[in-house]
Each structure stands twice: as C-alpha cells, then as structure tokens.
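>>> Sequence and predicted structure below; questions after.
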Amino acid sequence: MNYHELDPSAYGWELPAGWKLYAYEPGGEPAILKATYELTEGCVAVVEAHVHAPYNGPTRVTLLAESEDAANQSDGITTEMMRSVPLGEARKVITYWVNRIRSELSPESLPAPLPERISTPEDYARVASEYVRLVKSNERRPIEVMAQAWGVSKNTASSRLRRAREKGYLIQMEHSQNRLSAILSEKAEEILTRLNKEGC
C-alpha cells in the first residue's frame, strides 16, 4: 500500500530519528508511524504501527536485504538478524506517539477525566462506562489505555475497575473469540442517564 508521508512539524511534533509519519491518503490525518533500523550493513528492519489499531505495538515488522551483496554476505535473512530487531525500543516510541497523536487529534477517543480519588457511585459508573466503551471498540489493552489517560499506574486503574465490578456497576462477561466482553449494570446505566440529563 502506498502511504502518503506527512511533515510532523506541521503538527508541532518532532519524531525520534529514523521515524516517519504517514496518512492513508493525500490530505489525510496521521495514521501510520514507521521506522527503519539498520541491523547489519545493507540489511534493515522496517517497523510499522497504525495509530488507531486496538493495541500499542508494531503492526508489521519487515526485514529486508537491500542489496544482493548484503544478502550474499549474510546468506539471506538470519535468525540473528530477527533477534536483533529493537522491538522494545520501537514499542516505547510507538506507545508514546500513538497516545500523543490520539490525545491531540482525537481527544474524544480517550477515557473521560476522573477525580484523583474515586469514591462516589458516579465515579464508579464512569469507570465502568469507560471500560465498556474501550472493550466495545476492540481495544485489547483497555486497562493500560485508562491508566495512561488518567495518569495513574496500571495497578491503580485495575483496582478502580475491580471495585466498580465488586460494587455492581460493571458486569464482566465470558470472553468471546478471545475478546474481552463487559456490560454496564442497570445501576450504572441509571446513574449515567441521570448525569447526561444534568449535563455532567
């Protein structure tokens, strides 16, 4: 697929060295992050991530011997080359920039803000609501997304979610085809309906 390269500075961004930003079509929004890592002379790994994928990690990793000489010297792509792809480093870059791009260009897709301390029925209904929304959007790491958006640890976000479930605001369903599944309880639905009417 032919992506269209974008200038990150047009958005006030400066990507790390080696990383580029693309759209699916001319004039489109930032959608793809891509980096090229040189593994050995003439052999590279291209790491690609899609901004709106339901996970924060590479979507595709391609190893290339860019010349016949390079391929001959290494005898093609080797196991050692595959192991040398810096996926840990790439994942850190992707996680940071995917969340930054989403927050700046699609803030409506992020979990709603919450108070520092979660204690009221309204708070727990909102926690449950955000989890259900993320799960329904096929987000595979909803707790991590919530933690990052709220500026708390994954353990804290998980604890909030567990209490919302224990207090009867969230009903966790059986996993379906390896996907998370959850619904709001009637109690949570009633609270959220009231908050919407009150404009809260």
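All right, it came through fine.
>>> CA only for contacts and neighbour counts going forward, please
OK.
>>> mind listing the helices for the chain?
Under the criterion DSSP state H, the chain contains helices at 68-74, 79-83, 87-105, 121-136, 142-150, 154-166, 186-198.
>>> So for residue 8, which of the ones you listed sits nearest?
In terms of C-alpha to C-alpha, the element of the helices of the chain nearest to residue 8 is helix 87-105, at 10.6 Å.
>>> The closest one to helix 142-150, inter-axis angle?
In terms of direction (axes from the mean of the first three to the mean of the last three C-alpha atoms, to 10 degrees), helix 87-105 departs from helix 142-150 by 60 degrees.
>>> contact partners of helix 87-105?
Contacts to helix 87-105, defined as C-alpha atoms under 8 Å, 6 or more residues apart in numbering, come from residues 16, 30, 33, 47, 49, 51-52, 56-58, 109-110.
>>> So which of those are in strands?
With DSSP state E as the criterion, strands contain 33, 47, 49 from among those.
>>> need the contact list for residue 122.
Per C-alpha under 8 Å, 6+ apart, neighbours of residue 122: 191-192.
>>> on that earlier part again, and of the ones in strands among the contacts of helix 87-105, the nearest to residue 169?
residue 49 (34.5 Å).
>>> Verify the contact between the closest one and residue 35 for me.
No: in this structure, residue 49 is not within contact of residue 35 by C-alpha atoms under 8 Å, at 9.1 Å.
>>> and the spatially most central residue of the chain, what is it in contact with?
With the centre of the chain defined as its mean C-alpha position, the nearest residue by C-alpha atoms, centre = their mean is residue 56, 3.5 Å away. By C-alpha under 8 Å, 6+ apart, the contact set of residue 56 is 91, 94-95, 98.
>>> Please convert the residues you listed to CSV, extending it with neighbour count.
Shown next, in CSV, are these (neighbours: other C-alpha atoms under 10 Å):
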residue, neighbour count
91, 16
94, 25
95, 17
98, 22
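>>> for those, which one is nearest residue 155?
The closest of the contacts of residue 56, once distances to residue 155 are taken by C-alpha to C-alpha, is residue 95, at 18.1 Å.
>>> Distance check, that closest one against residue 9.
In this view, residue 95 and residue 9 are 19 Å apart by C-alpha to C-alpha, to the nearest Å.
>>> adding another structure so you can compare the two:
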Amino acid sequence: MDHVELDPSNYGWDLPAGWKLYAHEEGGEPAILKATYELTEGCVALVEAHVHSPYNGPTRVTVLAESVEAANQSDGITTEMMRAVPLGEARKVITYWVNRIRSEVKPESQPAPLPDRIESPEDYARVAAEYVRLINANERRPIEVMAQAWGVSRNTASARVRRAREKGYLVQEKGEKNRLNAGISDLARALLKYTKEDDN
C-alpha cells in the first residue's frame, strides 16, 4: 500500500536522520514512521511503526539486499545482517515520536494532567476515569500511556490505578475474555459529576 509522505516541519517537528513521516492517504494526519538503516554496503533495514498501534515498537522490519552484487557478496541475507538491525535505537525513536505525535495531533486522546502527588479523593477518581477512558478507546497498554503522559514510572502509574481500585473508585466489569475491563464507581462519578455517557 502506498503511503503519502508528509513534511514534519509543517508540524514543527525535526525527525532524526533517516526517519520519515507518512499519512495513510492524501490529506490524512500523521500515522506512520519509517526509517532506513544501512547494515552493510548495499544492504539495508527498513523499519516501520504506526502511530496509533497499541504498543511502542516497530510494526514491520524488512531487511533488503538492494543489489544483486550485495546479495552475491554475502550469499543473501545473513544472520549477522539480521543481528545488525538497530532495534533498540529504533524503539527509542519510535517511543518518543509516537507519543509526541499522539499528544500534539490528538491531545484529547491523552490522559488529563494530574498533580505531582495524588492524595485527594478527586485525584484518585480522575486516575480511575483516565484508566477507564483508555480501555474504552481500545488502548491495550493504559498503564504505559498514563505513565508516559504523567512523566512517572510504570510502577507509579500502576500503583495509582491499584489504589484507585482499593479506594473504591474503579470497579471490575464483565466483558470479553482476554480484554481489559473496568468501570468508574458511583463514588467516583459523584466526585467528578460524571454521567454514564461521559465514560465514552
């Protein structure tokens, strides 16, 4: 499928060398990051990541011998070439830019800001609300998203959600197998003046 290349500078972004930005279609929003890494002379790795995938990491990695000469010299793609793909570096770039693009292109999809210290009933009710909102948006890694948005560790974000559950602001709901399910308690709704429709 052909993607439409975008100019990152139009958004005030300066991507690292070798990385490009694409939309799914003409006039579309930034959706795909791609990079080309040279592994050996004539052999490259193409790395692709989707901005709205439910994880931070490549969605596709392709190793290519771009010429017959390069393929002949190495006798095709080798284990050494595969090991030379800088996945760690690519993952760091993807994690940073995916979250930045999400927060700038669709800020409404990011967790609402919270104070540095979560202490009041309202604070924990907001933690519960954000967790439920992300789950309802089919986010498969809500704890990671909240941790990144709030600038805290995954353990801290997880502890906040756990405390919200223990304090009665977050309740388990029945749902599909192997899918995260949770709801906002009546106590949290009263604190946040929520209605059922606000969950979505």
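Thanks, I have it. The structure presented is a predicted model; accordingly, all values stated were derived computationally and were not measured.
>>> so what number do they get for TM-score?
TM-score of the superposed chains, computed with TM-score structural alignment, normalised by the length of structure 1, equals 0.90; 196 aligned residues with a C-alpha RMSD of 2.0 Å.
>>> Using CSV, lay out the contacts of helix 87-105 of structure 1 together with distance to residue 87 of structure 1.
Output for those, formatted as CSV (distance: C-alpha to C-alpha, whole Å):
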residue, distance to residue 87 of structure 1
16, 15
30, 22
33, 14
47, 8
49, 12
51, 17
52, 19
56, 12
57, 9
58, 8
109, 26
110, 25
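>>> ok, these vs residue 69 of structure 1, which is closest?
Closest approach to residue 69 of structure 1 among the contacts of helix 87-105 of structure 1 (C-alpha to C-alpha): residue 47, at 22.9 Å.
>>> What is the neighbour count of the residue nearest to the closest one when sequence neighbours are not counted?
Of all residues not flanking residue 47 of structure 1 in the chain, residue 61 sits nearest, at 4.6 Å (C-alpha to C-alpha, 6 or more residues apart in numbering). The number of residues packed near residue 61 of structure 1 is 17, by other C-alpha atoms under 10 Å.
>>> next one: residue 143 of structure 1
Using other C-alpha under 10 Å, residue 143 of structure 1 has 23 neighbouring residues.
>>> Equivalent analysis for the one 5 residues further on, please.
Burial of residue 148 of structure 1, expressed as a neighbour count using other C-alpha under 10 Å, amounts to 18.
>>> contacting residues for it?
Counting by C-alpha under 8 Å, 6+ apart, residue 148 of structure 1 touches residue 154.
>>> repeat that with 10 Å
Neighbouring residues of residue 148 of structure 1 by C-alpha atoms under 10 Å, 6 or more residues apart in numbering: 95-96, 99, 110-111, 142, 154, 157.
>>> Surely residue 64 of structure 1 touches residue 43?
Yes: look at residue 64 of structure 1 against residue 43 with C-alpha atoms under 10 Å: they come within range, at 5.6 Å.
>>> So for these two, which residues contact both of them?
Common contacts of residue 64 of structure 1 and residue 43 (C-alpha under 10 Å, 6+ apart): 70-71, 76-77.
>>> closest to residue 191 of structure 1 among the residues you listed?
Nearest to residue 191 of structure 1 out of these is residue 77 (C-alpha to C-alpha; 57.5 Å).
>>> Count the residues that sit near that closest one.
Neighbour number of residue 77 of structure 1 under other C-alpha under 10 Å is 16.
>>> which one in structure 2 is aligned with it?
Here residue 77 of structure 1 is matched to residue 77 in structure 2, going by TM-score structural alignment.
>>> mind checking how far that match is from residue 48 of structure 2?
To residue 48 of structure 2, residue 77 of structure 2 is 19 Å away according to C-alpha to C-alpha.
>>> same question, residue 20 of structure 2
Taking C-alpha to C-alpha, one finds residue 20 of structure 2 at 10 Å from residue 48 of structure 2.
>>> which one of the two has more residues nearby?
Legend: neighbour count by other C-alpha under 10 Å for residue 20 of structure 2 and residue 48, higher for residue 48 (22 against 18).
>>> List the contacts of the closest residue to that one other than its chain neighbours.
Nearest residue to residue 48 of structure 2 in three dimensions, chain neighbours excluded: residue 34, at 4.5 Å (C-alpha to C-alpha, 6+ apart). If you count contacts by C-alpha under 10 Å, 6+ apart, residue 34 of structure 2 has them with 5, 18-22, 46-50, 58, 60-61, 90, 94.
>>> In structure 2, what stretch matches stretch 39-49 of structure 1?
The aligned range for stretch 39-49 of structure 1 is 39-49, by TM-score structural alignment.
>>> Now find how far off-centre that stretch is within its chain.
Put simply, stretch 39-49 of structure 2 sits 23 Å off its chain's centre (C-alpha atoms, centre = their mean, to the nearest Å).
>>> So which bits of that stretch are buried?
Buried residues in stretch 39-49 of structure 2, defined by neighbour count with 16 or more other C-alpha atoms under 10 Å: 39, 43-45, 47-49.
>>> could I get the residues you listed as JSON lines with distance to residue 149 of structure 2?
Listed next are the buried residues of stretch 39-49 of structure 2 as JSON lines, based on distance: C-alpha to C-alpha, whole Å:
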{"residue": "39", "distance to residue 149 of structure 2": "34"}
{"residue": "43", "distance to residue 149 of structure 2": "37"}
{"residue": "44", "distance to residue 149 of structure 2": "34"}
{"residue": "45", "distance to residue 149 of structure 2": "31"}
{"residue": "47", "distance to residue 149 of structure 2": "25"}
{"residue": "48", "distance to residue 149 of structure 2": "23"}
{"residue": "49", "distance to residue 149 of structure 2": "20"}
